[in-house]
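S.K.: Curious how this folds, go ahead:
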Amino acid sequence: MCGIVGLFLKKDALRPKLGDMLTDMLITMTDRGPDSAGIAIYGDEHGKLKITVQSDTPDTDFAGLEGALAAAVGAPVTIRVVDTHAVLTLPLDTEAAALAFLEDRKLRVMGVGESMEIFKEVGLPKDVAERFGLRAMGGSHGIGHTRMATESAVTTLGAHPFSTASDQCLVHNGSLSNHNDMRRKLAKKGIYTKTENDTEVGAAYISSRIAEGATLGQALEGTLKDLDGFFTFVTGTKNGFGVVRDPIACKPAVMAETEDYVAFASEYRAFADLPGIEGARVWEPEPATVYFWER
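M.R.: Sure, this is the predicted structure:
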């Protein structure tokens, strides 16, 4: 039993409030997942690459990281430390060199992209949100997750969202029964997962389909054919977010749409404090049906 939240803003006037709105939604889902929490924020783009990394010993690992990485990639680097995470900003064409350097340093890469930043840690959602200052974060859209671990240990790497491609990430409520078989199929394509969490397999599947030329909608439709189990997926991309539930749809889900935003949550109570919710169109997503909104 986990909690999922998502918010896609249609109007730029709400961008400064994205983190605040998502934080309230995330905390409301605490009793669905108290062991860890995470959020992906899609913020401003500046024609640069952003790499979010995590360390259990940030005082040591982040000291001197800016200069060392700049020397390794031969380009300017800026670093913004946020508790156990750091967001590194550097030129787009340095991605391969930067990721190789970070792997040598054994820093955990949470996400890569032009707009996406991912923050996740073990702990109650309210504590995780406070540690990262999520309320102050702005952007166009974001997704979040509160986890109750069932198939793997309570660790930072086991928390959601999972990202396996640039500006793409996934949160998941449910369980995949064929994730090990799918790991082998993805490995034959040169795609390797790093954790035991089945959600990372789902993320890798979706990003692999998009890399092969599928649209977001087609990739989500593919999950209904190729992934077995029960699941609600909410995936984020640079341009928007999408939702799909398995054909049985045994996991709870609800959506709300106004002129200002589209919201997703595992339970309606997560919408209670959203502006204008009293006038929203509210519905339960249909089983085996893909929904997505993009800019």
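S.K.: alpha carbons only for contacts and neighbour counts from here, please
M.R.: OK.
S.K.: how many other residues sit next to Asn180?
M.R.: 13 (other C-alpha atoms under 10 Å).
S.K.: cool, and Met255?
M.R.: Quick note: Met255 (other C-alpha under 10 Å) scores 22 neighbours.
S.K.: helix, strand or coil for it?
M.R.: Here Met255 is strand, with the state taken from DSSP: H, G, I helix; E, B strand; the rest coil.
S.K.: How about the contacts made by the closest residue to it other than its chain neighbours?
M.R.: Among residues not flanking Met255 along the chain, Phe264 sits closest, at 4.5 Å (C-alpha to C-alpha, 6 or more residues apart in numbering). Going by C-alpha atoms under 8 Å, 6 or more residues apart in numbering, Phe264 touches Ile4, Val5, Gly6, Leu7, Ala253, Val254, Met255, Ala256.
S.K.: Could you turn the buried ones of the residues you listed into a PyMOL selection?
M.R.: With 16 or more other C-alpha atoms under 10 Å as the burial test, the buried ones among these are selected in PyMOL as follows:
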select buried, resi 4+5+6+7+253+254+255+256
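S.K.: Name the nearest of the contacts of Phe264 relative to Ala37.
M.R.: Ile4 (9.9 Å; C-alpha to C-alpha).
S.K.: Look up the closest residue to that closest one, ignoring the ones flanking it.
M.R.: Nearest to Ile4 is His145, by C-alpha to C-alpha, 6+ apart, at 4.6 Å.
S.K.: quick one: which helix or strand includes the one you found?
M.R.: For His145, the host element (DSSP states H and E) is strand 141-147.
S.K.: thinking again about what came up before, and the residue nearest to Met255, what element?
M.R.: Here Phe264 is assigned to strand 261-265, by DSSP H and E.
S.K.: name the helices or strands packed onto the next helix or strand after that strand?
M.R.: Downstream of strand 261-265, the next assigned helix or strand under DSSP H and E is strand 281-283. With contacts defined as 3 or more C-alpha pairs under 8 Å, 6 or more residues apart in numbering; DSSP states H and E, strand 281-283 has these neighbours: strand 254-257.
S.K.: where do the strands sit along the stretch 1-150 of the chain?
M.R.: 3-9, 36-42, 49-54, 78-82, 85-90, 108-113, 116-122, 141-147 (DSSP state E, counting those that start in this stretch).
S.K.: where's the residue nearest to Met255 relative to Pro252, distance?
M.R.: With the distance defined as C-alpha to C-alpha, to the nearest Å, Phe264 ends up 11 Å from Pro252.
S.K.: now the other sequence, so there's something to compare against:
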Amino acid sequence: MCGIVGLFLKNEKLQPELGEHLSRMLATMSARGPDSAGIAIYGSGSEDLVKLTLRAEQSSLDGDLARELGAALKAPVDLVRRSNHVVITLPRQRQPQAIAWLRDNFPDIHLVSAGSRMEIYKEVGLPERVADRFSVPSMQGTHGIGHTRMATESAVTTDGAHPFSTGDDQCLVHNGSLSNHNAVRRNLRREGFVFETENDSEVAAGYLTWRMREGDSLKQALTSSLDTLDGFFTFVVGTRDGFAVLRDPIACKPAVLAESDDYVAFGSEFRALAVLPGIEKARVFEPEPATVYAWERR
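M.R.: Prediction:
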């Protein structure tokens, strides 16, 4: 099953309401995925700074972490806590050193995401409760994507929750199943990728990151995935400046898009879009198979 949502705001006046709308969209998808949920929010940021979203037991994520990391980097470090996640902001050039220091000194801490604008929050539990746990309804931003998971083939864990991020300001949510993800994973490992889970969605995210690292645009990377990734799927991909949607050539998983002057919205079912303001004025349509739909803010 699983349910996925996405919202790209064209109207800047709606940016203070991004988290509220995404949370409501996600809650409507609870029946499709009651086991875990996650949301990627693209908010404000600076090219000179990077945000590291971290997850661990609360005792590992206190103020001492920021002070110790700042002392090790000899650079200013800011920390904001949201439940058992924290967002650490530091100078971008210190990012590799910071990640290495965290792995050496706090092995129980998981790096959830990195980017100048992206923050990812995910946990087990009903989508509405997960969103409330991280105060997502109060978050502001330009766009975001979310996922509700039904763990039909694996354990219910936070590690298995979506979105998956394998590159700065890049993330993916997925509804479906890939049949050749193990072979693709082996190839990506030879390219230097490290995977935290056995989830096929993390492989899909890694593949797109690799293609873009090699010079593809997001649209080119998604088009290439149609030949490389075997299975049935709907992808919603977030980047620093926008998001994209792709269905496999058979398009057996449900998907609905809506576009108006104020926003572009995606949902696994129309009920995820019905909660949005002005939906009656939007053009609502089903995305075509094997066709990339992308929107970017330039």
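S.K.: Please tabulate the strands of the stretch 1-150 of structure 1 in JSON lines, including the columns distance to Leu69 of structure 1.
M.R.: Shown next, in JSON lines, are the strands of the stretch 1-150 of structure 1 (distance: least, C-alpha to C-alpha, whole Å):
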{"stretch": "strand 3-9", "distance to Leu69 of structure 1": "33"}
{"stretch": "strand 36-42", "distance to Leu69 of structure 1": "24"}
{"stretch": "strand 49-54", "distance to Leu69 of structure 1": "12"}
{"stretch": "strand 78-82", "distance to Leu69 of structure 1": "10"}
{"stretch": "strand 85-90", "distance to Leu69 of structure 1": "9"}
{"stretch": "strand 108-113", "distance to Leu69 of structure 1": "14"}
{"stretch": "strand 116-122", "distance to Leu69 of structure 1": "19"}
{"stretch": "strand 141-147", "distance to Leu69 of structure 1": "28"}
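S.K.: so stretch 245-257 of structure 1 matches what in structure 2?
M.R.: Using TM-score structural alignment, stretch 245-257 of structure 1 corresponds to residues 247-259 of structure 2.
S.K.: got it, and stretch 275-291 of structure 1?
M.R.: Taken onto structure 2 by TM-score structural alignment, stretch 275-291 of structure 1 occupies residues 277-293 there.
S.K.: same check, this time on stretch 205-213 of structure 1
M.R.: Against structure 2, stretch 205-213 of structure 1 falls on residues 207-215 (TM-score structural alignment).
S.K.: What is the three-state secondary structure of the closest residue to Ile206 of structure 1 other than its chain neighbours?
M.R.: In this structure, Ile206 of structure 1 finds its nearest non-sequential neighbour in Ala219, 5.4 Å apart by C-alpha to C-alpha, 6+ apart. Under three-state DSSP, Ala219 of structure 1 falls in the helix class.
S.K.: Distance check, Ala219 of structure 1 against Ala153 of structure 1.
M.R.: 28 Å.
S.K.: out of these two, which sits in the busier spot?
M.R.: Ala219 (20 against 13).
S.K.: burial count for Lys126 of structure 1?
M.R.: Residues near Lys126 of structure 1, counting by other C-alpha under 10 Å, number 17.
S.K.: do the same with Ser260 of structure 2
M.R.: Applying other C-alpha under 10 Å, we find 17 residues neighbouring Ser260 of structure 2.
S.K.: Hmm, Glu280 and it touching each other?
M.R.: No. Between Ser260 of structure 2 and Glu280 there is no contact under C-alpha atoms under 8 Å: 9.5 Å.
S.K.: so how much does the strand holding Phe264 of structure 1 differ from structure 2 once superposed?
M.R.: The superposed strand 261-265 of structure 1 is, by mean C-alpha distance after the TM-score superposition for structure 1, a mean 0.2 Å from where its aligned residues fall in structure 2.
S.K.: Show me which helix runs longest in structure 1.
M.R.: helix 198-211 (DSSP state H).
S.K.: quick one: contacts for the residue mapped onto Leu229 of structure 2 from structure 1?
M.R.: Counting by TM-score structural alignment, Leu229 of structure 2 corresponds to Leu227 in structure 1. Shown in contact with Leu227 of structure 1 (C-alpha under 8 Å, 6+ apart): Leu176, Ser177, Asn178, His179, Met182, Gly202.
S.K.: try Gly33 of structure 1
M.R.: Taking C-alpha under 8 Å, 6+ apart, one finds Met1, Cys2, Gly3, Thr146, Arg147, Met148, Ala149 in contact with Gly33 of structure 1.
S.K.: any idea which of these is closest to Gly47 of structure 1?
M.R.: For these, the nearest to Gly47 of structure 1 is Thr146 (31.4 Å; C-alpha to C-alpha).
S.K.: from what I can see the closest one touches Ile39, true?
M.R.: No. Between Thr146 of structure 1 and Ile39 there is no contact under C-alpha under 8 Å: 9.1 Å.
S.K.: Now do the shared contacts for those two.
M.R.: Common neighbours of Thr146 of structure 1 and Ile39 (criterion: C-alpha under 8 Å, 6+ apart): His160.
S.K.: For the stretch 101-250 of structure 1, which segments count as helices?
M.R.: Ranges of helices within the stretch 101-250 of structure 1 are 125-132, 179-188, 198-211, 216-226, based on DSSP state H, counting those that start in this stretch.
S.K.: Of those helices, which is nearest Leu69 of structure 1?
M.R.: Closest approach to Leu69 of structure 1 among the helices of the stretch 101-250 of structure 1 (C-alpha to C-alpha): helix 125-132, 23.2 Å.
S.K.: What are the buried residues along the closest one?
M.R.: Applying a neighbour-count criterion of 16+ other C-alpha under 10 Å, one finds Pro125, Lys126, Val128, Ala129, Phe132 buried in helix 125-132 of structure 1.
S.K.: Now tabulate those residues in CSV and tack on distance to Phe231 of structure 1.
M.R.: Below are those laid out as CSV (distance: C-alpha to C-alpha, whole Å):
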residue, distance to Phe231 of structure 1
Pro125, 22
Lys126, 25
Val128, 25
Ala129, 25
Phe132, 28
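S.K.: which of these lies closest to Leu22 of structure 1?
M.R.: Nearest member of these to Leu22 of structure 1, counting by C-alpha to C-alpha, is Ala129, at 9.7 Å.
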